[in-house]
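Enquirer: Curious how this folds, go ahead:
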Amino acid sequence: MADSATQRSYSAPCPGCGAPVEFRSAQSIYAVCPYCQSTVVRDGEVLKRIGKMAEVFDDYSPLQLGASGTMPIDGKSVPFMLVGRAQYKGEQGSWNEWNAFLPDGSLATLSEDNGNFVFTRGAPLGRDVPAADRFRVGMTTAVGGKQFSVSTNLQASLVAAQGELPRLAPLGQPFTVVELRSDDGEVLSIDYGTTPPQIQRGYAVRLEALNMKGLKDGASVKDERARQFNCPNCGAPVTVALDSTQSCTCPSCKSIIDLSQGVGGEMRFAAQDEPVEPMIALGRIGEFEGAKWQVVGFQHRMGVEPGDDEWFGWDEYLLYHRKRGFIFLVDSTDGWSLVRPTTGAPKYNRGANSTKYLGTNYELQYSYKAETSYVVGEFYWPVVRGQTTFNSDFESSSGKAVLSREESKGEVTWSHGERIDAVVVANAFKMTDKLARFKREDAAPVLSAKGIGCGTVILILVVIFVILIILSTCTSSSGGSGYRSSGGSYGGYSSGGGHK
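Expert: Sure, this is the predicted structure:
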């Protein structure tokens, strides 16, 4: 019965099993019975059973129903409670959307986005919602006088749900999801799974800032039941720690195993030759940004600039933290970088040589096709050997901040981060005894290096002068320039993914 004090709570017996089904929000139309998984719809004071919902799969998320916290809305700290969850699956992986109950009886959404979190609320578009195919990935459009860029236009489907829900797309039926992002970090999503399409707007949030209570405790996350199966290629045992993992590699034969369709006889694999040995072992803990991160995945990627035939390579380590999600540690000949997918998108016109993000200007350094050539470990998106994207890498005037744009089918992802010194990386993983292996081209300038005297400087200048004479002689004798700067594509920096 309805609560006469608040008129926000309604409870009725499930038409499937008789267990109580509760609605806290007036916006909740649907609910999933926690006992028999019946999907029910509220019609006045009567619940009607309309089917059965697939059970949600446990994943790496620390969130769960009943968890509560506070969120700054319109300058005020507003409490909320998680009362429902929908799990979606798209071409780039799967994700959760949690329904958050607010004191005024309305619902907001706490989404898990690229290992980060985004808090959104329903909002009008200010005009008729265009057809999904009108939003081309990479284009810019204005909403209420504010510029957004289209970051995503892909097909997704509802795979499971629990708790109470304001809307419900048909289970397993594909629909279009469009996301627009602004340069100040705002996200605007259009869900075409219902009629009319649902619109949400919001910003990225850090879980620590939400002051949440009732999260999964550390023990329950650590002791999650791991999936075990035999490799479809060599038969060796394979253990998967995170239930959200979409692909992994066999520890014996290094084959890539596709888990996006579940564990069973339908599993596909791809054999990998010429294995690459990660310098930082899977499972190792490194401390960055005051938190401890675990290496859960590694991939080697290759790149080539348009019209060129010289390939360059770099490594990417996928790091995981229970509350902060995922970040990437990138190892290239230019040095080390710590990056994460951005929630917002810089103001950028396709093909431009510069862009601006969070008040900082960035200049284009490289544009190239990137291809995944070797992977090991677990990944929260389906990794395929030979997977390609088109990347554009930008750098701030200081050379410390980096920005990368990756374009794949149906999605454009931006990643942002900073270059870090090799000493920092070695210290983070307690591998200072192997510091020489971490050194890259990010060493200090020669003249500012400690302990260099005048005699050394003069000697260096003489050597440089002799080299210039030799290069000049070679150039004049060949009739054309045979020299290529090592700062071109050879130092290619990558964002390290950016998959939903």
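
Enquirer: rest of the way, CA atoms for contacts and neighbours
Expert: Will do.

Enquirer: Which parts of the stretch 401-500 of the chain are helices?
Expert: Counting by DSSP state H, counting those that start in this stretch, one finds helices in the stretch 401-500 of the chain at the ranges 422-428, 435-438, 454-478.

Enquirer: what about residue 189, how many neighbours?
Expert: Residues near residue 189, counting by other Cα atoms under 10 Å, number 22.

Enquirer: Confirm it sits in a strand?
Expert: Yes: Residue 189: assigned to a strand according to DSSP: H, G, I helix; E, B strand; the rest coil.

Enquirer: Here is the second sequence; please produce its structure so I can put it next to the first one:
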Amino acid sequence: MAVCEYCSTSVLKDADSVKDLGKMSSVLEDYSPIQIGTTGVLGKRQFTVVGRIQLRYAAGMWNEWYLLFDDGITSWLGDSSGMYTVTAQYKGEGELPAFEQLRPGQSYPINGAPYIAAEIRTADCIGGQGELPFKVGAGYQAKVADFRRGGEFITLDYSDAPRPVVYTGVAVTLESMQCQLLRDDDTIQRAAGRYRGKLDALDCPSCGSAIKYIPGVTATLVCPACHAQIDAANPKAEVLAAGERVAAVPMTIELGATARINNQDFTIIGMMRRADDEGTQWNEYLMYGTRAGFSWLVETDEGWSGSNVMAEWPARYAPGAPTVVVDKSQFSRLYDYGSVVTFAAGAFNWRVAAGDRTRVEEFSAGQIRLASETTDQEMTWSRSSPVSADQLKAWFGDKFKGRVGAPAAAKGGKRRYRDTAKYIIWFMLAINAIPLLMNFSGTWFLSLVGAAAIYLPAWFMDNEDKS
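Expert: Here you go, the predicted structure:
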């Protein structure tokens, strides 16, 4: 199948004829630097990008670029929020899990090895370009699941049958593939605005307030004034969910603030406030750079840290594991807690709303933290390290409202005294298990007094650290 670049007519070529399938939806021009004609090298083999399909699911969208290698072999380059994977079809036998049985964060045996389910999606094809190996168009739906194991990547495609087609591959970067003929920054900005109008600000369809955003980058907007959730991944912005006027949450870094970091330009496009099970809250600021993609600045009571989504996952992981290993470094388990979004404003590359819940596991090695975040649809891993307030002031200037001289995020976490107290209390209850069974009423009261004497000072010290 081929899609004409000039009139968007889809043409299907089979053994005997060429058929006109009618118009194919135009792709939504986005932030991706890849385009039809981009070239690169993978495993000493040269390839050219000859086609693309664009898929949309409940929380966002992504591109699948069709690659043709010089030796005639084809592959797919997945392009989602600046993360890239190359996969090719794998011919193999063996049992494979049913689509309905899959859960993010769980391990499944595939090709004789355990893989962690990363994303389970049902997506609609919303556009196509160039040459494609099969017929796509209005109504084409993809049922896919992605799995990770270290740097390895597997996709199971359930779109056409209960038994999936297996695609295997690896996480890559544009630099590692020596990509050429990429779109430059100016071209990306012009093209991203072409489909929906060249906009730097959008009037909220709900309340009329101006919302700054970057065309082509943004899947969803949350109006800072009325908290309405707006779909920005369509030619016409539409309100997804009406919000209520809320008291403004103070922002330490203003939306729209720009900084030059490691010779790349970044813009703060969104901000979320989250809370854990115990009510501790923190802010997360989403940054976007044309070449660097998306990253986060996280503001907690202990200070600041910078965070990036990881392309390479721990090679071995199980929920509740005491340690994980990445790049030959061992990270020890630190926390396991639930989090909820209590406030969001600005632009995001996926659909976000107050009330979104995530299960978080944190691991540490020195000052470096790893965090897994799991929802009903996906699991992600991120790596973070401390950033000083002085450095943020140097980057953002007057747009940074934080206290200069404040420390970077402290090693040990946001509840370190309380967590230590919990371990002591559990140890105390363990060694008093037999007295508790023999004389419950008397021993229980003394144990309760002892637990309070340990935990309350720890709670006080944690709160002293916050102030």
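
Enquirer: so which of the helices of the stretch 401-500 of structure 1 gets nearest residue 310 of structure 1?
Expert: Residue 310 of structure 1 lies closest to helix 454-478 among the helices of the stretch 401-500 of structure 1, at 21.0 Å (Cα to Cα).

Enquirer: sorry, back to before: just name the most buried of the helices of the stretch 401-500 of structure 1.
Expert: Comparing the helices of the stretch 401-500 of structure 1 by mean neighbour count (mean count of other Cα atoms under 10 Å), helix 422-428 ranks first with a mean of 18.

Enquirer: Give me the aligned partner of residue 323 of structure 1 over in structure 2.
Expert: Aligned counterpart of residue 323 of structure 1 in structure 2: residue 291 (TM-score structural alignment).

Enquirer: quick one: contacts for that match?
Expert: By Cα atoms under 8 Å, 6 or more residues apart in numbering, residue 291 of structure 2 lies in contact with 33, 264.

Enquirer: quick check, it in a helix?
Expert: No: counting by three-state DSSP, residue 291 of structure 2 falls outside a helix, being coil.

Enquirer: any chance of the helices of the stretch 401-500 of structure 1 in JSON lines, with distance to residue 383 of structure 1 too?
Expert: Listed next are these as JSON lines, based on distance: least, Cα to Cα, whole Å:
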{"stretch": "helix 422-428", "distance to residue 383 of structure 1": "26"}
{"stretch": "helix 435-438", "distance to residue 383 of structure 1": "26"}
{"stretch": "helix 454-478", "distance to residue 383 of structure 1": "44"}
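
Enquirer: where exactly do the helices run in the stretch 101-250 of structure 2?
Expert: Counting by DSSP H, counting those that start in this stretch, the stretch 101-250 of structure 2 has helices at residues 185-194.

Enquirer: where do the strands sit along it?
Expert: 107-110, 113-131, 141-149, 152-157, 165-172, 201-203, 210-212, 220-222, 229-231, 238-241 (DSSP state E, counting those that start in this stretch).

Enquirer: Quick check: which of those is buried the most?
Expert: Comparing the strands of the stretch 101-250 of structure 2 on average neighbours, where mean count of other Cα under 10 Å defines a contact, strand 220-222 leads with a mean of 31.
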